[in-house]
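> predicted coordinates and the sequence they were generated for:
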Amino acid sequence: MPLSVLAFVLSIGTASADTVIPLEEKDIGRTGGNDLERCLRGDATCDDGGVDFTLDDVINLGIVDHEEVAETPASESDTPRNRTDPLPSVDLNVVFDYKSTDIRPDQMGQLLDLAQVLRGEDFANVILVFMGHTDAKGSESYNLDLSRRRAESVAAFVGDVADIPNHRIRTKGFGFSQLADPANPLSERNRRVQLLLIPGGA
């Protein structure tokens, strides 16, 4: 583990949770072919209740520019993706302490395993987009800022561990504008960080 990550881990310490987001049980082992890796490759339909985003969506939102997206597939085995097809994504139900953006020590296992997957050669040229989401409790402005800061916290940790250069990482907060469970706006399912992969990133 890089020294900067170790220092980050030690600086967080422990804290009691006022409000938490439970982790979903997901096969996130360190061996290839697990559920998470299949989701991120786009080899499986992984319905975590999240919102689908397309290449056109992320361009229109200003997350990436046209020039940043390669015209060719990420690898020879990939097929070109339609700009309106859903991009590979997974919802990371990371537990945060109430009003906190610090990653809790008991949540790092999931993120370390994610980083291990992202170190693979098949992900060497993708752009990683970490998108924060909240439930509908509280003001729109507060939740927008909280979701952005939580996305940045997860992105910084995973990017550091996986040794991903900053130019391949994007973050965006959506607050409660993209609820995973719109019928239950206060549901814990809405409080998440969504990881979106844009294949063929420059």
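Looks like it came in fine.
> when you work out contacts or count neighbours from here on, use the C-alpha atoms and nothing else.
Noted.
> and Glu24, how far from Asp57?
27 Å (CA to CA, to the nearest Å).
> which one's more surrounded, these two?
Between Glu24 and Asp57, Asp57 has the larger neighbour count (other CA atoms under 10 Å), namely 16 against 12.
> list the contacts of the more buried one.
Contacts for Asp57 (CA atoms under 8 Å, 6 or more residues apart in numbering) come out as none.
> now name the helix or strand holding it.
helix 55-60 (DSSP states H and E).
> and the comparison structure, right after this:
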Amino acid sequence: GLPQYFKFDLNAMPSEKMAQFVFITNIKLAEGGEDLRSKLLKDGKFSTTGILFDSGSDKIKPESYGTLKKIADALQQESGMNIMIIGHTDADGNDSSNLELSKNRATSVMNALTNEFGIAGDRLKTDGKGESDPVADNNTTQGKAQNRRVDFIKI
């Protein structure tokens, strides 16, 4: 599992006076895991909760960059592979607006891959399933987070 605690050693601090302590907050741990390229080639599919969006929006959060880069790297290594990008939402809000939102989010991911990473747009297709295909319980915070995901399927 994940480590229980982390220790940061800050060297060359002038002194240990209370006024000079450094506090680090809001740390996010991102999971590494299997090489994306091999996962797409082997399973034909990859699902991630590592692409985050502003709430109710298709604007991709900056901390999604690492996941997007891994996907772009896999697509660059496998130049013959085409991908269907499918957005999913949790069940909060209206069904039809969630469907629209999931499609817009998939399009945002496609645009990021083409504009920021130079992946040819004709290799990518998009779709959205809204809240219709949950993988976890939409009544829990953790379940909702798992349902807000983006699938990449080899086509």
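That came through fine. Values in this document were obtained by computation on a predicted structure and should not be read as measured data.
> work out the TM-score between the chains.
The TM-score (TM-score structural alignment, normalised by the length of structure 2) is 0.71; 123 aligned residues with a CA RMSD of 1.9 Å.
> and the strands in structure 2?
In structure 2, the segments counted as strands under DSSP state E are 45-48, 83-87, 124-128, 150-154.
> which part of structure 1 matches the last one?
Per TM-score structural alignment, the counterpart of strand 150-154 of structure 2 in structure 1 is residues 193-197.
> so what angle separates the directions of the helix ranked longest in structure 1 and strand 169-173?
Using DSSP state H to define each element, structure 1 has its longest helix at helix 140-162. Angle of helix 140-162 of structure 1 versus strand 169-173, following axes from the mean of the first three to the mean of the last three CA atoms, to 10 degrees, is 160 degrees.
> average gap between helix 140-162 of structure 1 and structure 2?
Once fitted to structure 2, helix 140-162 of structure 1 is off its aligned match by 1.2 Å on average (mean CA distance after the TM-score superposition for structure 1).
> need the residues that contact that helix.
By CA under 8 Å, 6+ apart, helix 140-162 of structure 1 touches 1-2, 4-5, 99, 101-103, 111-112, 114-116, 118-119, 130-134, 136, 165-166, 169-176, 193.
> for ChimeraX, what selects the buried ones among those residues?
Applying 16 or more other CA atoms under 10 Å to the contacts of helix 140-162 of structure 1, the buried members can be selected in ChimeraX as follows:
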select :101,102,103,111,112,114,115,116,118,130,131,132,133,134,136,169,170,171,172,173,174,175,176,193
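> what lines up with Leu75 of structure 2 in structure 1?
So Leu75 of structure 2 corresponds to Leu118, using TM-score structural alignment.
> rewinding a little: got the buried residues for the longest helix of structure 1?
Here helix 140-162 of structure 1 shows 143-162 as buried, counting by 16+ other CA under 10 Å.
> what angle separates that helix from strand 192-198?
60 degrees.
> returning to that earlier point: where in structure 2 does the helix holding Asp57 of structure 1 align, residue-wise?
Under the criterion TM-score structural alignment, helix 55-60 of structure 1 matches nothing in structure 2.
> and that helix, what's buried?
For helix 55-60 of structure 1, a neighbour-count test (16+ other CA under 10 Å) marks 55-58 as buried.
> closest one of the residues you listed to Val9 of structure 1?
Val58 (31.5 Å; CA to CA).
> against Lys103 of structure 2, how distant is the equivalent of Lys172 of structure 1 over in structure 2?
Using TM-score structural alignment, the equivalent of Lys172 of structure 1 in structure 2 is Asp127. Separation of Asp127 of structure 2 from Lys103 of structure 2 (CA to CA) stands at 5 Å.
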